[in-house]
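Engineer: got a predicted model here, sequence first, then my questions.
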Amino acid sequence: MSGGTTARLLPWAGAEGKPCYLVTDGTGPLSEVADTIESVQLGMAADLLGHAADLMADHRATSAQLRFLLARMREALTDVHRIAASRGARLAERN
C-alpha cells in the first residue's frame, strides 16, 4: 500500500466467516472501533480462562457444562488468533 496505508485484518469475520480488512493509516473511527473490539475480545478471553480454571476444579461439573465451556473457549481462541495475526502483520509492515 502507498502513502502509509495498510490493509488491517479486522477483529471480526464477514459473511461466511471470511476475513474483513480495512485499508487504513491506523487512524480514524473504524480503526478505533477495531481497537475497542480487540480489547473487549482479549478481556473476554481472560475472563473465560478464569471461568475454565474454576470449572475444571469443580468435580461436579457436567459434560454439558464442559462442552459449553469448550465451545466458548474455541470462539475466544479464534478471536485471539485473529488479533495476533492482525498485529503481527502490522508489525511486519513497520520493519
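Structural biologist: Sure thing, it's come through.
Engineer: contacts and neighbour counts: CA atoms only from here.
Structural biologist: OK.
Engineer: where along the chain do the strands fall?
Structural biologist: Using DSSP state E, the strands of the chain run over 6-13, 19-24.
Engineer: what packs against the first one?
Structural biologist: Same thing as strand 6-13. When contacts are defined as 3 or more C-alpha pairs under 8 Å, 6 or more residues apart in numbering; DSSP states H and E, strand 6-13 sits against strand 19-24, helix 29-57, helix 63-94.
Engineer: which parts of stretch 87-95 are buried?
Structural biologist: Arg90 (16 or more other C-alpha atoms under 10 Å).
Engineer: likewise stretch 37-45?
Structural biologist: Neighbour counts using 16+ other C-alpha under 10 Å place Ile37, Glu38, Gln41, Leu42, Met44, Ala45 of stretch 37-45 among the buried residues.
Engineer: center of the chain - which residue?
Structural biologist: Centroid-nearest residue in the chain, with C-alpha atoms, centre = their mean: Asp79, separated by 2.6 Å.
Engineer: A further structure is provided below for comparison with the first:
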Amino acid sequence: MTPHNELRLLPWSGPDGKPCFLSTDDTGGPLSRLADTTETAQLNVGQEILGHAMDVLADEEVETEELRLLARDLATALRDTLRVAVSRGHRLPALDPSTPIEANEGLRLSAAAFG
C-alpha cells in the first residue's frame, strides 16, 4: 500500500464548527468505517430531501414556512454532499499531468469509490 500522507476530511464538524480530519493509512479502521457509514447516510438523506422538495415544489398552494424549512433542509443536505464530494475527491488517485489525456482515460475506479 502506498503511504497515505493526506488528511481525510470527515463528514462532521467539531464542536466549534470547524472541519475534522483523520490521518491514517488504515482505510478499514473503525473511524474510517464510521466516516464511510456517515457519508452514505448523509447522501441518502439528501436523496430523500430532494424527493420531498420535488413534491413540495409541485404543490401550488405550499405555505411560505414550509418552503423556508425545505430551503434550510436542502442547504444542509447540499453542505453535507459537498463535504462528501471534497473528501472523496481528495482520495482519488492523482492523474499524471505529463501523461496524454487518452492514457488517463483508462483509469477505473471501484464502485466503492462512489459509496
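Structural biologist: All right, it came through fine. Since we're looking at a predicted model, the values are computed, not measured.
Engineer: next, the TM-score between them, please.
Structural biologist: After superposition, the two chains reach a TM-score (TM-score structural alignment, normalised by the length of the first structure) of 0.90; 92 aligned residues with a C-alpha RMSD of 1.4 Å.
Engineer: ok, back up a step: right, and the residue nearest to the centre of the first structure touches Gln41 too?
Structural biologist: Yes - using C-alpha atoms under 8 Å, Asp79 of the first structure makes contact with Gln41 at a distance of 6.7 Å.
Engineer: could I get the helices and strands packed on strand 6-13 of the first structure as JSON lines with distance to Thr5 of the first structure?
Structural biologist: Formatted as JSON lines, those follow (distance: least, C-alpha to C-alpha, whole Å):
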{"stretch": "strand 19-24", "distance to Thr5 of the first structure": "5"}
{"stretch": "helix 29-57", "distance to Thr5 of the first structure": "12"}
{"stretch": "helix 63-94", "distance to Thr5 of the first structure": "10"}
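Engineer: okay, now the closest residue to Leu67 of the second structure other than its chain neighbours: neighbour count?
Structural biologist: The spatially closest residue to Leu67 of the second structure, leaving aside those adjacent along the chain, is Val56, at 7.8 Å (C-alpha to C-alpha, 6 or more residues apart in numbering). Val56 of the second structure: 16 surrounding residues under other C-alpha atoms under 10 Å.
Engineer: to which residue of the first structure is Val56 of the second structure aligned?
Structural biologist: Counting by TM-score structural alignment, Val56 of the second structure corresponds to Leu55 in the first structure.
Engineer: picking that back up, which of the strands of the first structure sits closest to Leu69 of the first structure?
Structural biologist: With respect to Leu69 of the first structure, and counting by C-alpha to C-alpha, the nearest of the strands of the first structure is strand 6-13 at 20.7 Å.
Engineer: contacts for that closest one next, please.
Structural biologist: Contact with strand 6-13 of the first structure is made by 1, 19-25, 34, 37-38, 79, 82-83, 85-86, 89-90, as judged by C-alpha atoms under 8 Å, 6 or more residues apart in numbering.
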